[in-house]
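Engineer: sequence plus the predicted model coming up.
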Amino acid sequence: MAGEPQADCLFCKIVEGHVPADVVRESETTIAFRDINPQAPTHVLVIPKAHYPDAASLAAAEPGVVADILTEAGRIAADEKIDDHGYRVIFNTGAGAGQTVFHAHLHVLGGRGLQWPPG
């Protein structure tokens, strides 16, 4: 059921504290941690604490949490000192777009030049 923790979800296990992560920020509705396979000097994932399989289902059910995720992304950029130079925020939705963990999450990338279009 959407919103409820999923026993087989890596990110739900991180939220519950069963799997360690390098947490950089936490709010009432979100948790942010460093990606274990960074694609830029700063690569942080921001996830909702509630389980939703992708950004679209999260936005449909809890648009306020999407706003919380974007607010946290801005705070992370400021904390990491990449806000002045520029940074990218990305939701990959679906396997064809590169989503590998089916718990909605936003990538915050920065600290180097980022080309467009990506990949």
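Structural biologist: Here it is on my side, so go on. Numbering: from 1, shown residues only.
Engineer: alpha carbons only for contacts and neighbour counts from here, please
Structural biologist: Noted.
Engineer: give me the distance from the longest strand along the chain to the chain's centre.
Structural biologist: Longest strand in the chain by number of residues, with DSSP state E as the criterion: strand 42-48. Remark: strand 42-48 is offset 4 Å from the chain centroid, using CA atoms, centre = their mean, to the nearest Å.
Engineer: other SSEs contacting the first helix or strand past that strand going along the chain?
Structural biologist: Past strand 42-48, further along toward the C-terminus, the next helix or strand under DSSP states H and E is helix 55-61. Packing partners of helix 55-61 (3 or more CA pairs under 8 Å, 6 or more residues apart in numbering; DSSP states H and E): helix 63-79.
Engineer: ok, and what's touching the helix it packs on?
Structural biologist: 24-25, 29-30, 46-48, 58-59, 83, 87, 89, 106, 108, 110 (CA atoms under 8 Å, 6 or more residues apart in numbering).
Engineer: what is the orientation angle of the longest strand of the chain with helix 63-79?
Structural biologist: 160 degrees (axes from the mean of the first three to the mean of the last three CA atoms, to 10 degrees).
Engineer: hold the first one in mind and look at this next one:
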Amino acid sequence: MAGEPQADCLFCKIAAGEIPATIVRETPTTLAFRDINPQAPTHVLVIPRVHYPDAATLAAGDPGAVVDVLREAGEVAAQEKVDGTGYRVVFNTGPGAGQTVFHAHAHVLGGRDLQRLV
């Protein structure tokens, strides 16, 4: 069921503390942790604690969670000190866009010139 933790979801397991991750921030509704395959010096994933497979279904099912994820993306950028030089927030939606874990999440990328596509 949408919104409920999924037993086979990697990010649900990270949120539950069942799988370790390098956590950089957490709130009651979000969790932010370092990407294991970083594409920039700063590459942090921000996930909602509720499970939705992608950004579109998250926005439709729990718009407040999208706001929480985006707010935390900004907080991560400030904490990582990339807010002054610029950063990118990316939601990959679907396999054709490069989504490999089907739990909605935002990538916060910074620390290098991001004027070209990632």
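Structural biologist: All right, it came through fine. Here the structure is a predicted model, which is why all the values come from computation and not from measurement.
Engineer: on that earlier part again, hmm, who's touching the longest strand of structure 1?
Structural biologist: 11, 29-35, 65, 69, 72-73, 80, 103-111.
Engineer: average offset of that strand relative to structure 2?
Structural biologist: Comparing strand 42-48 of structure 1 with its match in structure 2 after superposition yields a mean distance of 0.2 Å (mean CA distance after the TM-score superposition for structure 1).
Engineer: number of residues surrounding the nearest residue to V50 of structure 2 once chain neighbours are set aside?
Structural biologist: In space, not counting the residues next to it along the chain, V50 of structure 2 is nearest to G3; the distance is 4.7 Å by CA to CA, 6 or more residues apart in numbering. Here the neighbour count serves as a burial measure; for G3 of structure 2 (other CA atoms under 10 Å) it reads 15.
Engineer: per the alignment, G3 of structure 2 pairs with which residue of structure 1?
Structural biologist: Using TM-score structural alignment as the criterion, the counterpart of G3 of structure 2 in structure 1 is G3.
Engineer: hang on, that match packs against Y52?
Structural biologist: Yes. Using CA atoms under 8 Å as the test, G3 of structure 1 is close enough to Y52 to be in contact (5.7 Å).
Engineer: spatially central residue in structure 2, please.
Structural biologist: The C-alpha lying nearest the average C-alpha coordinate of structure 2 belongs to V46 (CA atoms, centre = their mean; 2.6 Å).
Engineer: what's the nearest residue to that residue if we skip its chain neighbours?
Structural biologist: A32 (4.3 Å).
Engineer: what helices and strands are in contact with the host helix or strand of that neighbour?
Structural biologist: With elements taken from DSSP H and E, the one containing A32 of structure 2 is strand 30-34. Contacting strand 30-34 of structure 2 under the criterion 3+ CA pairs under 8 Å, 6+ apart are the following elements: strand 23-26, strand 42-48, helix 63-79.
Engineer: next, the mean deviation of that strand compared to structure 1.
Structural biologist: Superposing on structure 1 and averaging over aligned pairs (mean CA distance after the TM-score superposition for structure 1), strand 30-34 of structure 2 comes out at 0.3 Å.
Engineer: now that strand against strand 42-48, angle please.
Structural biologist: Per the same axes, to 10 degrees, the angle that strand 30-34 of structure 2 makes with strand 42-48 is 160 degrees.
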